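In: the amino acid sequence is not available; the structure is as follows:
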């Protein structure tokens, strides 16, 4: 549970920086940008780790 909370805090702290980075972009450009793809890959990886931790702690 502590891992899940830590990851959530990291995500919440990183959102303003990510938003500011993309503030000049149009919404239609978001999915095609390299940084957006990198962000989504990171989010997918974090989600998989969180789910693995949850499944591990709840047999």
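Out: Looks like it came in fine. Note that the structure is a prediction, hence the values are computed from the model and not measured.
In: only C-alpha atoms for contact and neighbour calcs from this point on.
Out: Will do.
In: on contacts alone, who are the packing partners of the strand or helix carrying residue 56?
Out: Using DSSP states H and E, residue 56 sits in helix 34-57. With contacts taken as 3 or more CA pairs under 8 Å, 6 or more residues apart in numbering; DSSP states H and E, helix 34-57 sits against helix 2-21.
In: the helix it packs on vs helix 34-57, what angle?
Out: The directions of helix 2-21 and helix 34-57 differ by 170 degrees, with axes from the mean of the first three to the mean of the last three CA atoms, to 10 degrees as the criterion.
In: buried sites along helix 2-21?
Out: For helix 2-21, the neighbour count (16 or more other CA atoms under 10 Å) marks no residue as buried.
In: then this one, side by side with the first:
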């Protein structure tokens, strides 16, 4: 993912009010990995990046319990 794509997805995640820990749980990484990926370009595998993008693209909000 290019740096501009990462920033675009970070902003998309924030606009949808998706928490880092939600994405991290779905992707299967620690919350700090998501933070480092979004803010510092920390590398993740192609599979994890695809899951990251998938979660943000498909997110429609969670139901309140």
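Out: Sure thing, it's come through. As the structure is a prediction and not an experimental result, all values here were calculated from the model.
In: now the TM-score, please.
Out: The pair, once superposed, lands on a TM-score of 0.38 when counted by TM-score structural alignment, normalised by the length of structure 1; 33 aligned residues with a CA RMSD of 2.8 Å.
In: burial check on residue 35 of structure 2, number of neighbours?
Out: 16 (other CA atoms under 10 Å).
In: for it, which three-state class applies?
Out: Put simply, residue 35 of structure 2 is helix when judged by DSSP: H, G, I helix; E, B strand; the rest coil.
In: try residue 4 of structure 2
Out: Going by three-state DSSP: residue 4 of structure 2 is helix.
In: which residues sit in contact with it?
Out: Contact analysis of residue 4 of structure 2 by CA atoms under 8 Å, 6 or more residues apart in numbering lists nothing.
In: run the last query once more with 10 Å
Out: Applying CA atoms under 10 Å, 6 or more residues apart in numbering to residue 4 of structure 2 gives the contacts residue 10.
In: which positions within the helix holding residue 56 of structure 1 qualify as buried?
Out: Neighbour-count burial for helix 34-57 of structure 1 flags 46, 50 (criterion: 16+ other CA under 10 Å).
In: so how far is it off the chain centroid?
Out: The chain centroid and the centroid of helix 34-57 of structure 1 are separated by 7 Å under CA atoms, centre = their mean, to the nearest Å.
In: contacting residues around residue 43 of structure 1?
Out: Here residue 43 of structure 1 is in contact with 11, 37, 49 (CA under 10 Å, 6+ apart).
In: check residue 55 of structure 1 too.
Out: Residue 55 of structure 1 neighbours (CA under 10 Å, 6+ apart): residue 49.
In: in structure 2, which spans are helices?
Out: With DSSP state H as the criterion, structure 2 has helices at 3-15, 20-27, 31-40, 46-58.
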